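> Predicted structure and sequence below. I'll ask about it afterward.
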Amino acid sequence: ALRKEGGGETHVEAGLRLFGRSEDEAGRLTFYRDHAAWCPYCQKLWLQIELKRIPCRIERINMRSYGAKPKSFTSKVPSGLLPVVELDGRIVTESLVIMQMLEQEFPGGDFGPYGPAMLPAPGDAEGLARANKLLKLERVLFSDWCGLVFRPSVPGAGLFGGGAMGAFEKTLSAVDEALGETAGHWFMGGDAPTIVDLQYVSHVERMNASALYWKGMQLRGAGRWKNIDKWFDAFEQLPEYRATQSDYYTTVMDIPPQYGPGFSSGGDKQERAAAVIDGANWRLPLKQSTRDAEPLTAHAEAAGEQAAREEAAWELSQNG
């Protein structure tokens, strides 16, 4: 009932978010995102809206892998690409463009009532320069990930195919170093994530699962990138993030329809990792912890097995 009225916690099926404001205010903004919560570009925008508590209506649109998109959507967005927002009747596409626009329209922190400020102040030249530098680094990380996961290994060039693994690891180390340059857990410092953090997290979440599954490489919890580990731990303290977070199995199944097939490196390490994620050895009751290759969140561990059983039973009851 709360969800239908625009209240309650962050949820994939919510169609109205009020955050204590009026439906008239929510009528200014409509957020179009994917139906299954697979899309990383939708996830970062979804997180911004939830963390800043921006009232809006939400329309869920199927991804192309589920068939043709509704004409009511493509008449507004001929490309059919997600995410999209409609603000005061104006259609805006491209996730980062949308996020910057929302920060201007719905200011937070010292500049307005909408949650934390997610960009440096216009006069903060040093902060803006750091944000831009980090956003460029994120694009390098994304490119290196694609080069590692979505291209086959070169025969005779080593287990991971030439320098793809080395390039990815080097950029991960640069990201880890950048996270260590500020106080706290976030890229820009402060007490809350910014657009920079949101730009990273949706793809790094997918890197965790895909690098392990297709290359046998453990990114999170390996002890090598400790600042990234702390950053993820900080995100998992946020109920808004946990509500958008996926599990490794779902992630590696939904990546190919969006990006194309991942290429397995082979070898014992990769095959064991893939078997764990595929559930080849799953037996009930599952024994999970925060130290696993796919770590259980501290929140889930604290909630206990009974809470997990109740959540699973509820989800199963909705399948009919």
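Structure's in. What do you need? If you're wondering where the values come from, they're calculated on a predicted model, not measured in any experiment. Residues are numbered from 1 along each chain as shown.
> contacts and neighbour counts: CA atoms only from here.
Fine.
> Follow the chain on from the longest helix seen in the chain and name the next helix or strand.
When the chain is scanned for its longest helix (criterion: DSSP state H), the result is helix 125-149. Beyond helix 125-149 on the C-terminal side, the first helix or strand identified by DSSP states H and E is helix 164-179.
> And that following helix, what's buried?
Residues of helix 164-179 classed as buried under the neighbour-count rule (16 or more other CA atoms under 10 Å) are 164-165, 167-169, 171-176, 178-179.
> Columns distance to Lys269 on top of those, output as a markdown table?
Conversion of the buried residues of helix 164-179 to a markdown table gives the following (distance: CA to CA, whole Å):
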| residue | distance to Lys269 |
| --- | --- |
| Ala164 | 18 |
| Met165 | 15 |
| Ala167 | 20 |
| Phe168 | 18 |
| Glu169 | 17 |
| Thr171 | 22 |
| Leu172 | 20 |
| Ser173 | 22 |
| Ala174 | 25 |
| Val175 | 25 |
| Asp176 | 24 |
| Ala178 | 29 |
| Leu179 | 29 |
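> here comes the other one, which I'd like you to weigh against the first:
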Amino acid sequence: TEPTVTLYRDTAAWCPYCQKVWLVLEELRVPYMVKKVPMSCYGDKPMWFRRISPSGQIPVAEIDGRIVNESNDIIVMLLSMYQEKAPEHRELFDFDDEKAQQLLRLERQLFSAWMRWVTTPGSARQRGQFIVSLEAVERALREAAGAAEGAAPPANAPVFFLGGDNMSLVDIQFAPFLERMAASVLYYKGMQIRGGRDGGQFPWVEAWFRSMEATPSYAATRSDHFTNAHSLPPQIGGCYPDGDGPDLAPIQAEIDGSSWKLPLPAAEATSAYEPAVLGAGGVDDAAAAREAAFSLLSNHAAVVPFACRALGKKGMPPVRAEYADPNATPNENFVDYVDAALRAVAQSLLESPAAAEAGLVQGGEPAAAAEALAYLRDRVGVPRDMPHRSAQLLRAHLNHIIDALEKQA
């Protein structure tokens, strides 16, 4: 019989180890349920989960009634159970040969170099060690494609660690951490892994990212630079700039929202720092806007009081995550004003910004409503709340209504 699988993962979709298991489940098309628990950096684990996992560690999977901890153990069990049922995914099972094992060791080497550098003020030596490891990754991807030294990646062919046309388990092991590396070393160290407007120092790594983003399972689980840059420090004890590093102000300003203005550049346009949003099968901005509006409207009863936390009392005790405050108390005196402002945001997404601005109710508490919308804007998580492009659009439309409210104030 078909095994029953329940994945216990983090509520905010921040955990890279959960993402690995999530990717395998999606690639295998395994029927599964999800139950969510907070990471320790933004909330307490409920007692029912502690009975399953006394350490509180995630991910955890329940497979045919058996509790399995550790992401790699979960993945190995899933692959052993589904190897005969997924003949179209042979690449997922090719991880026992020496080449795959060598690449998995390289992934751990890169991870260690990244952790040593990003969690301290750093030194030229630590930066150099990270670059050496990343150059080895660049070389491994080029060699997997059978390309000569100095060759550019193919324009219309996929690039994966074991070659071929589909991601392998090696790609899945690399994906969560390379994604977080690209955001964190840019935001905190000023080093750009992904292309930007000027091409890039690591074209094969960029081609690999593009190949992964064209895969529906990864496109559904990937985050954005803003979410990764701010969710990582509370998980690992902090991320720190180098004392003699480059000026981070323009980088951090863009990632933190200076570009969240209407009209947004096309999804395919590459900004100076944030990678273009290509995804699987391209991007339809009208569909992405509808998805953002649907998320807002379908969760309306929860979103309005959540935004009103900006006007209420901070929670005690505080948590480590900068943008998390699960114990905060919303100010219910402003619910009607915030509700009206969020309806305008939905109208802006679905109809037009001009129509939404024209329909804003005059009077009320525009300054308070603007503060609540800004609070919400900074807490839109990718992929927890919606995909990357939908989040970009929602943040930009929130800013448009915030500007209109501030003009009234």
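Nice, I can see it. Everything quoted here is computed from the prediction, not taken from an experiment.
> still on that earlier bit, contacting residues around the longest helix of the first structure?
Residues from elsewhere that reach helix 125-149 of the first structure (CA atoms under 8 Å, 6 or more residues apart in numbering): 119-122, 160-161, 164-165, 167-168, 171-172, 175, 178, 188, 196, 199-200, 203, 207, 210-211, 214-215, 262-264.
> Write a ChimeraX command that selects only the buried members of the residues you listed.
Buried residues within the contacts of helix 125-149 of the first structure, by 16+ other CA under 10 Å, are selected in ChimeraX with:
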select :119,120,160,161,164,165,167,168,171,172,175,178,188,196,199,200,203,207,210,211,214,215,262,263,264
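> Wasn't Thr30 of the first structure part of a strand?
Yes - in this structure, Thr30 of the first structure lies within a strand as judged by DSSP: H, G, I helix; E, B strand; the rest coil.
> Please give the number of neighbouring residues around it.
Burial measure for Thr30 of the first structure: 21 neighbouring residues, criterion other CA atoms under 10 Å.
> Test my guess that it contacts Arg57.
Yes - Thr30 of the first structure sits in contact with Arg57 when judged by CA atoms under 8 Å, with a separation of 4.7 Å.
> counterpart of Phe235 of the first structure in the second structure?
With TM-score structural alignment as the criterion, the equivalent of Phe235 of the first structure in the second structure is Met212.
> Skipping its backbone neighbours, what lies nearest its match in space?
Counting by CA to CA, 6 or more residues apart in numbering, the nearest residue to Met212 of the second structure once its immediate chain neighbours are dropped is Tyr218, at 6.1 Å.
> What's the local residue count around the one you found?
Summarising burial for Tyr218 of the second structure: neighbours were counted as other CA under 10 Å, giving 26.
> and it, what helix or strand is that in?
With elements delineated by DSSP H and E, Tyr218 of the second structure resides in helix 216-221, which encompasses its position.
> so what secondary structure elements neighbour the next helix-or-strand element following that helix?
For helix 216-221 of the second structure, the following helix or strand on the C-terminal side (DSSP H and E) is helix 225-236. In terms of contacts (3 or more CA pairs under 8 Å, 6 or more residues apart in numbering; DSSP states H and E), helix 225-236 of the second structure is packed against helix 169-189.
> The helix or strand following the helix it packs on vs the first structure, mean deviation?
Tracing the chain C-terminally past helix 169-189 of the second structure and defining elements by DSSP H and E, one meets helix 203-213 next. Helix 203-213 of the second structure, aligned to the first structure and superposed, deviates on average by 0.9 Å (mean CA distance after the TM-score superposition for the first structure).
> Much appreciated, bye for now.
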